[in-house]
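Trainee: model this:
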Amino acid sequence: MGFPQVLVLGASGRIGQVLRHCWPKTADLCWQTRRAPRPDGTGQGWCGFDPLADPEALVAAAQGRQAILCLAGSIPGRGGALADNIDLGEATVRAAAGTGAQVFLTSSAAVYGDQSGLLEEAATLRPTAPYGVSKAEMERRAAELGAELGVGVCALRLGNIAGLDAILGGWRPGFQLDVFDDGTTPRRSYIGPQTLARTLAQILTRLMSVQDLPPVLNIAQPGPVEMAQLLQAADLEYGLRPAPPSAIAEVTMDTSRLSELLSQEDPMTAANSTHMVAEWRRLEQKMIKEPPLV
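Mentor: The predicted structure is shown next:
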């Protein structure tokens, strides 16, 4: 089964960088960016437009595509409006209507909020931060619009991505971690960047001919990762500070549905701090040499 024809929205972001370095160079992919596209010498196509300001360009880019993967969105601290997450989800679904393309929207484990135990996709959403609220609303409205327009929509709830996260990726000298009364630091569902790329490729390939997409998939490696262990594996120094009352000790997603979907020849391995740090460092050397988009 060949790699599907995919339109990737928000391809100039960090996840987009990872996918561009890991996905097949021969695949028929269209990488969208709001900046002017530049040739990259690989034959992979770029398209430049703003999905919200130019919906006609988005519809045109969706033509002939089997799937649209929306990585585009706003995150805290980057100056964008979090409401854009909702608008981008709906715009993606509208663009897919009538093309036969399936829609995969990147969501977040933040939609679960502060809940204990293993969080399966059917769990009640209780986001505590504005970002999680915006992603939960994006999921809800995109699903409703997809049902109305006959578009298959799957929300991909991403765990933390090693190297693209606020801990390993956001480390600076003097970095401090929250520590709880039991001596542990926050625990989260994580996935290595190369593992993420392989996982998304498998999902898109295996689901491109499925009539009924799973409405939601948790995307992470099995088992939580303690943030202190991740920094130790990367040999990065850090301090400890008492966790504030608002700090969430653990967010662990149930990945059994994802494991059932993936190929048995390339199954999902358990989260391992050392392995994820190694994945990130292999990719980081390639990514920092990539010339910026103009």
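Trainee: Please make it C-alpha for all contacts and neighbour counts, starting now.
Mentor: Fine.
Trainee: Helix, strand, or coil at Ile68?
Mentor: strand (DSSP: H, G, I helix; E, B strand; the rest coil).
Trainee: quick one: which helix or strand includes the residue lying closest to Val251 once chain neighbours are set aside?
Mentor: Leaving aside its sequence neighbours, Val251 sits nearest to Arg188 (Cα to Cα, 6 or more residues apart in numbering; 4.9 Å). Assigned by DSSP states H and E, Arg188 belongs to strand 187-191.
Trainee: now the helix or strand just after that strand against strand 187-191, angle please.
Mentor: Scanning forward in sequence from strand 187-191 by DSSP H and E, the next helix or strand is helix 193-207. With axes from the mean of the first three to the mean of the last three Cα atoms, to 10 degrees defining the directions, helix 193-207 sits at 70 degrees from strand 187-191.
Trainee: How about the longest helix along the chain, which residues are buried there?
Mentor: Ordering each helix of the chain by length in residues (DSSP state H) puts helix 130-149 first. Buried residues in helix 130-149, counted by 16 or more other Cα atoms under 10 Å: 131-146.
Trainee: For it, name the packing helices and strands.
Mentor: Contact here means 3 or more Cα pairs under 8 Å, 6 or more residues apart in numbering; DSSP states H and E; on that basis helix 130-149 packs against helix 83-96, strand 102-108, strand 153-158.
Trainee: want to put them side by side, so please do this one too:
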Amino acid sequence: MTPTAGTAETRTSGSGPDAVVGNGRPETSSDGAARRVPAPGGRARGARTIIVTGLLTIVALYFLVPVYWVVVAASKTTDDLFGTHGFLFAENVALFSNLAQVLSFDGGVFIRWLGNSLLYAGVGSLIATYLAAAAGYALSKYMFRGRNLIFGLVLGGVLVPGTATALPLFLLFSQMGMVNTYWSVLIPSLVSPFGLFLCRIYADATVDPSLVEAARLDGLGEIRIFHLIGLRIMVPALVTVFLFQLVGIWNNYFLPLVMLTDDRLFPITLGLNHWRSQTDRLPEFYELTTGGVLLSVIPLAIAMIVLQRFWRGGLTEGAVK
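Mentor: Predicted coordinates for the structure are as follows:
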């Protein structure tokens, strides 16, 4: 039976060994060799992959090049820092001597600044993440009057920059006698409007109401349900909130600048700026500043490497049909 137009059978164009199969399936030429013609759209997908890979490479270089420059700058003396190419190592690498000088200068004040930053960022991030998780879970799973109004106010808080609230906070803490103390920097770091917003959205999507109801039927109280079920399912969101809060507090400069005058309470950002301000009259402070910047990046890099595995979806996601 001769195939007619419109049938599902394969047709070829041309003749001989160069004939091309119309639907991209294997074709056997006159010499018996099988050839596969690429399916339509394969080249387009390959081009898109190349473009996306190229863009991601550019973005990665955008973030990695400054880190590379910091490593190179921290390995140079002051003379080499201005006398050699900025992205090339000098003949005499002074990285370890510079870092040792940073850690020992002025009785180890840099170590104290590093400890202050770990206190502000570590404690502040942990408490802020827990409070954001509790508030987001409550807004997601409990129905009460004014719930949407509270959530709207939280969204408004996300739009307010931290610099706009620094002066009102200073006036408030000055009346309370808490200026120039650890509390003046730590307490404002305990609230994360963005973290509350993210936890509420994530709880809506992952914490199934049937799991909560089953836990209630088993006799668990609301606090235990939140800690045993809610927190475990929300781990990826909690890690995201923690890292955002950690980086934000670690890099915070304006709030400590307004609140603190005692250099023993400085975080690492304020301390490094204090060193940089002295480079005009004491050029050796360039070595201290560049070495300190390199050391200040290490804790954030460690936190990112250690916590990135928790971004994977929780094992309980999808457990309820």
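Trainee: After superposition, what's the TM-score here?
Mentor: Overlay of the two chains. TM-score (TM-score structural alignment, normalised by the length of structure 1): 0.21; 101 aligned residues with a Cα RMSD of 6.1 Å.
Trainee: still on that earlier bit, and among the helices and strands packed on helix 130-149 of structure 1, the most buried is which?
Mentor: strand 102-108 (a mean of 26; mean count of other Cα atoms under 10 Å).
Trainee: Which SSE is immediately downstream of the longest helix seen in structure 2?
Mentor: Longest helix of structure 2, by residue count under DSSP H: helix 42-74. Scanning forward in sequence from helix 42-74 of structure 2 by DSSP H and E, the next helix or strand is helix 78-83.
Trainee: packing partners for that next one?
Mentor: Other helices and strands packing on helix 78-83 of structure 2, by 3+ Cα pairs under 8 Å, 6+ apart, are absent; none qualifies.
Trainee: Repeat the analysis, applying 10 Å as the threshold.
Mentor: Helix 78-83 of structure 2 sits against helix 42-74, helix 285-307, with contacts defined as 3 or more Cα pairs under 10 Å, 6 or more residues apart in numbering; DSSP states H and E.
Trainee: Which one of those lies nearest to Leu131 of structure 2?
Mentor: Relative to Leu131 of structure 2, the nearest member of the helices and strands packed on helix 78-83 of structure 2 by Cα to Cα is helix 285-307, separated by 19.4 Å.
Trainee: Does anything pack onto the closest one? Which helices or strands?
Mentor: In terms of contacts (3+ Cα pairs under 10 Å, 6+ apart), helix 285-307 of structure 2 is packed against helix 42-74, helix 78-83, helix 95-104, helix 109-118, helix 235-250, helix 268-276.
Trainee: Mind putting those into a markdown table with distance to Phe285 of structure 2 and mean neighbour count?
Mentor: Below are those laid out as a markdown table (distance: least, Cα to Cα, whole Å; neighbours: other Cα atoms under 10 Å):
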| stretch | distance to Phe285 of structure 2 | mean neighbour count |
| --- | --- | --- |
| helix 42-74 | 12 | 14 |
| helix 78-83 | 8 | 15 |
| helix 95-104 | 10 | 17 |
| helix 109-118 | 13 | 20 |
| helix 235-250 | 22 | 22 |
| helix 268-276 | 6 | 19 |
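Trainee: Let me have those in TSV, extended by distance to Val185 of structure 2.
Mentor: Converted to TSV, those look like this (distance: least, Cα to Cα, whole Å):
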stretch	distance to Val185 of structure 2
helix 42-74	27
helix 78-83	34
helix 95-104	24
helix 109-118	10
helix 235-250	9
helix 268-276	12
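Trainee: Show me which pair in the buried residues of helix 130-149 of structure 1 is furthest apart.
Mentor: Across these (Cα to Cα), the longest gap, 22.2 Å, separates Tyr131 and Gly146.
Trainee: Surely Val225 of structure 1 touches Met253?
Mentor: No. In this structure Val225 of structure 1 lies outside contact range of Met253 using Cα atoms under 10 Å: 11.4 Å.
Trainee: neighbour-wise, which of the two wins?
Mentor: Met253 (27 against 24; other Cα atoms under 10 Å).
Trainee: do you know how far the more buried one is from Val277 of structure 1?
Mentor: Met253 of structure 1 is 20 Å from Val277 of structure 1, where distance means Cα to Cα, to the nearest Å.
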